[in-house]
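Novice: Quick one, fold the following:
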Amino acid sequence: MTATTVLEPENPVDLRKTYKKVALHLLPFLFICYLFNYLDRVNVGFAKLQMLDDLHLSETVYGLGAGIFFIGYVLCGVPSNLTLYKVGARRWLTVTMILWGIFSTCLLFVTSATSFYVLRLLTGASEAGFFPGIILYFTLWFPSAERGRIIALFMSAIPISGLIGSPFSGWILKSFASGMGGLAGWQWLYLLQGLPTILLGIGLFFLLNDGIDQAKWLNENERHALKQALIDDEKNRPATVSDSFARVLRNPSVWVLGIIYFCIQCGVYSINFWLPTIIKSSGIANPMTIGWLSAIPYLAASIFMVIVGRSADAKRERRWHLAVPMLMGVVGLLIAANFASSTTVATIGLTLATMGALTGLPMFWPLSGGFLTASAAAGGLALINSLGQCAGFLSPYLVGWIKDTTHSTDLALYILAALMLLGVVLVLRIPGRVVNR
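Specialist: Purely as a prediction, here's the structure:
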């Protein structure tokens, strides 16, 4: 649907302005929540710079601990999203945020590989419903034609979390390295980045509405216009969509989407969990310097992500706006692997890889509108997300095991680049008429 105005008798409503009003009301707070969501998920990448030596853990143990998060995430993704659909976003997302904030903070008490594994598993299980829940939540407010821009703005929290979190994490590790208050720097890292999540979860309960009908900050005409736009969007869906979770499970296209998302996430998590280590391996030892250098790729990605999201919505084109960033990710990983000893060239490669891989995330989700109706979205989006998040287990564990075995991350980066290239091929096999909306 491309119309910008819905008319009622003597009550014109400008949909463009209404969408902007909704976005300004929902996005800022949800953006902050997702920023801490991602920060809590990947801050182990910085914590490992000190934690492994303090606890005498290997790179393989770290890779497994970083990845085991996603076992809990995958197992709980679908049931969590179905629960959200039944009880409402406000209640369920509040529970989700408070629980994962508690478990993430408790990582400061890790003393062994086993406790590391258990807490990462619990954090992943409790966090599982947040992201797919938010994507589902957006389908209750915005039609397909508007979601590319909205999801890109929302998911720009990922690179922003790296942009802000990387220097912040480096500062914590350096400033608290002496063991202030009886806690090591990596313990302070978990504490200072986990507690805000609990507070945000409490705030979410009071600030979020379950849907259009509960939004008292919209007038009646605006609510009607938004609901009519969603109805029109449902009518315009192609015949390939699945309208129930049972049909989702039998739809091969949905499983292909899950594989594509898996390929994208392979590149994303190789960057998120190993970026500080790769920079350190190039000869940089100071945690603050590593933090600032880690911020460069995320800064570039945050800008690029929004630009591509706006372009995709303006041109109503989805496939190439996803395929091209993914190819950038492939090239960037190959550069980082081949020039790992050069800080400058490796940083350029990592920047290119981060721009491409992270931009692939928001560009992927509008594809699902060609295959899922609103009634199937709760289970379908969670299924696709869960399949993709399997990469969160494979990617860090693979890199850790290969690094312990070969004392280099090069082979792992080659493998992950190949998987992203496979994803590009699958994206371009999707008919444009199905997803270019």
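Novice: rest of the way, CA atoms for contacts and neighbours
Specialist: Will do.
Novice: Identify the residues contacting Leu15.
Specialist: Contact analysis of Leu15 by CA atoms under 8 Å, 6 or more residues apart in numbering lists 4-6, 222, 225-226.
Novice: can you list these in CSV and add neighbour count, distance to Ser166 and secondary structure?
Specialist: Below are the contacts of Leu15 laid out as CSV (neighbours: other CA atoms under 10 Å; distance: CA to CA, whole Å; DSSP: H, G, I helix; E, B strand; the rest coil):
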residue, neighbour count, distance to Ser166, secondary structure
Thr4, 13, 40, coil
Thr5, 15, 43, strand
Val6, 17, 45, strand
Glu222, 23, 41, helix
Ala225, 20, 42, helix
Leu226, 21, 39, helix
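Novice: Specify which member of the residues you listed is nearest to Asp14.
Specialist: Thr5 (4.8 Å; CA to CA).
Novice: Run the chain-centre distance for the one helix or strand Ile68 maps to.
Specialist: Counting by DSSP states H and E, the element that carries Ile68 is helix 59-87. Distance of helix 59-87 from its chain centroid, counting by CA atoms, centre = their mean, to the nearest Å, is 13 Å.
Novice: same question, stretch 13-20
Specialist: Distance, stretch centre to chain centre, for stretch 13-20: 27 Å (CA atoms, centre = their mean).
Novice: What lies in contact with the strand or helix carrying Asp53?
Specialist: According to DSSP H and E, Asp53 maps onto helix 44-55. With contact meaning CA under 8 Å, 6+ apart, helix 44-55 is reached by 57-59, 62, 66, 111-112, 166, 169-170, 173, 185-187, 189, 272-277.
Novice: Most widely separated two among the contacts of Leu15?
Specialist: Farthest pair in the contacts of Leu15, by CA to CA: Thr4 and Glu222, 12.5 Å.
Novice: I'd like the contacts of Leu15 as a markdown table, with distance to Ala125 appended.
Specialist: Formatted as a markdown table, those follow (distance: CA to CA, whole Å):
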| residue | distance to Ala125 |
| --- | --- |
| Thr4 | 40 |
| Thr5 | 42 |
| Val6 | 42 |
| Glu222 | 37 |
| Ala225 | 37 |
| Leu226 | 34 |
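Novice: One more sequence to fold, the one below, so I can look at both together:
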Amino acid sequence: MHDIRFIRENPEAFDAGLAKRGLAPRSADLLALDERRRALITEAQVTQARRNEVSKAIGAARARRDDPTDLMAEVAELKERMPAIDAEEKAVGAALTEALAAIPNLPLADVPKGADEEDNALVHARGTPPVFAFEAKEHDAIGPALGLDFETGALLSGTRFTFVRGAAARLHRALGQFMLDTLTRDHGYEEAVPPVLVRSEAMFGTGQLPKFAEDSFQTTDGRWLIPTSEVSLTNSIREQILRQEELPIRLTALTACFRSEAGSAGRDTRGYIRQHQFEKVEMVSIVTPDASDAEHERMTGCAEDILDKLGLAFRRMKLCTGDMGFSAARTYDLEVWLPGQARYREISSCSTCTDFQARRMNARYRPEGEKGTRFVHTLNGSGLAVGRTLVAVIENYQQADGAVAVPAVLQPYLGGLTLLEPRT
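Specialist: Okay, the predicted model is just below:
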């Protein structure tokens, strides 16, 4: 959510930020609504003050035995006018709030301007892609013999669902546990087990609603299946005033996530890359505004550490304005090398949202020694998407016979197993 006071004081800067995202200017329309709303508030105050004044005058007239008929008629007129002013002020305020809620966050100054992923900027690359003495296969060719059962998943639930069993299921579990252990043990995150069903106000708080309702699943009682545990973790501080000494708050969770993928028709329909149901380890940070840039680097580094430990080659990309999410002010994507596809694919996305989500959630903190409050800054990132990491391990550690070597850091989670053998 945007601060109307900022728009009032910096209309050109606001429109310039929208232009960087490829959007038309909005400040004039927003300020017209704001001006009308403030005028109505003033009118209501003036009307109430006049009503009080006339009511006192009626009492004084009666005390003097004067005729108060004209004054009583004015009070009646004012009383009749006030509900109409109040109703219009509420309607204009709601229209302003609705308009502000539909506008994405403004990009930070260092975010490159661009239309789509082709305009993203390479920050750095790490690791060396493996070289095989055989033709590398994609995960959907190797996976079925390890337990990625695409046919049963489709039979049970339709396209973009997979039944994972056997060696693949064990590897999947090991990856999730390894990620949680790394983030809690090495990077100071607090593990959480949040709800995966949330109310609409939680989805609004992190920016999924109202604009992206079609991308999520809703239950018959009005709750939403979370598309990411960012929703639950970030909203854990909604409508709160935190003490500065409580910050930073760093939370992590491994949850099932659900996405309808309404905007990705025809993309990655094969394999395990883009599913309606998947598991992801999420990182969320709640910080003071002066700490958010450093926290963004720290969070992204935590995700990179997991990739390093797994021995996977990857690159960090700074997303351009046209490829950035609705709530993000800056986003780093981590893209892992997939030998079967011979290309890098996204495996983590780490974003700073500045105070955009905090305003939607009314989440604030009180700086030490101050009476007033300020909005916190929120950040979120994948640490990592478990299914996509499974794909990366299968493709990068594949053997000529269809087996998959187990990365050293995962072997303790698999009872010392060093090789996943394909079923014959």
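Novice: TM-score for the pair, please.
Specialist: After superposition, the two chains reach a TM-score of 0.25 (TM-score structural alignment, normalised by the length of structure 2), with 158 aligned residues with a CA RMSD of 6.3 Å.
Novice: circling back: what's the angle from the helix holding Ile68 of structure 1 to helix 44-55?
Specialist: Counting by axes from the mean of the first three to the mean of the last three CA atoms, to 10 degrees, helix 59-87 of structure 1 lies at 130 degrees to helix 44-55.
Novice: what about the strands in structure 1?
Specialist: 5-8, 11-14 (DSSP state E).
Novice: can you map out the strands along the stretch 251-400 of structure 2?
Specialist: For the stretch 251-400 of structure 2, the strands defined by DSSP state E, counting those that start in this stretch cover 277-287, 314-318, 330-338, 343-352, 364-366, 374-375, 377-385.
Novice: out of these, nearest to Thr97 of structure 2?
Specialist: Closest approach to Thr97 of structure 2 among the strands of the stretch 251-400 of structure 2 (CA to CA): strand 374-375, 17.7 Å.
Novice: now the helices for the stretch 101-250 of structure 1?
Specialist: Applying DSSP state H, counting those that start in this stretch to the stretch 101-250 of structure 1 gives helices spanning 113-127, 130-139, 144-155, 157-175, 185-207, 220-235, 245-250.
Novice: Take the ones you listed and lay them out in a markdown table including distance to Cys266 of structure 1.
Specialist: Formatted as a markdown table, these follow (distance: least, CA to CA, whole Å):
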| stretch | distance to Cys266 of structure 1 |
| --- | --- |
| helix 113-127 | 17 |
| helix 130-139 | 17 |
| helix 144-155 | 17 |
| helix 157-175 | 15 |
| helix 185-207 | 24 |
| helix 220-235 | 32 |
| helix 245-250 | 23 |
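Novice: do you know which of these lies nearest Gly423 of structure 1?
Specialist: Comparing the helices of the stretch 101-250 of structure 1 by CA to CA, helix 144-155 comes nearest, at 19.2 Å.
Novice: does Leu225 of structure 2 really touch Phe217, like I thought?
Specialist: Yes. With contact defined as CA atoms under 8 Å, Leu225 of structure 2 and Phe217 form a contacting pair (5.6 Å).
Novice: okay, these two: which has more neighbours?
Specialist: Leu225 (22 against 19; other CA atoms under 10 Å).
Novice: and the more buried one, how far is that from Glu151 of structure 2?
Specialist: 24 Å (CA to CA, to the nearest Å).
Novice: With Asp181 of structure 2 instead?
Specialist: Applying CA to CA, one obtains 33 Å for the distance of Asp181 of structure 2 from Glu151 of structure 2.
Novice: repeat for Leu242 of structure 2
Specialist: 49 Å.
Novice: Neighbour count for the two, which is higher?
Specialist: Leu242 (18 against 14).
Novice: Next secondary structure after the helix or strand harbouring Lys90 of structure 2?
Specialist: Using DSSP H and E, Lys90 of structure 2 falls within helix 69-101. Later in the chain than helix 69-101 of structure 2, the nearest helix or strand by DSSP H and E is strand 121-126.
Novice: returning to what we had before: would you mark the buried spots in the helix holding Asp53 of structure 1?
Specialist: Residues 44-52 are the ones in helix 44-55 of structure 1 that count as buried (16 or more other CA atoms under 10 Å).
Novice: From the contacts of helix 44-55 of structure 1, keep the buried residues only.
Specialist: 58-59, 62, 66, 166, 169-170, 173, 185-187, 189, 272-277.
Novice: if we can go back for a sec, want to try TSV for the strands of the stretch 251-400 of structure 2, with mean neighbour count and distance to Arg51 of structure 2 as columns?
Specialist: Compiled in TSV, the strands of the stretch 251-400 of structure 2 are given as follows (neighbours: other CA atoms under 10 Å; distance: least, CA to CA, whole Å):
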stretch	mean neighbour count	distance to Arg51 of structure 2
strand 277-287	24	47
strand 314-318	22	59
strand 330-338	25	51
strand 343-352	22	49
strand 364-366	21	38
strand 374-375	20	37
strand 377-385	28	44
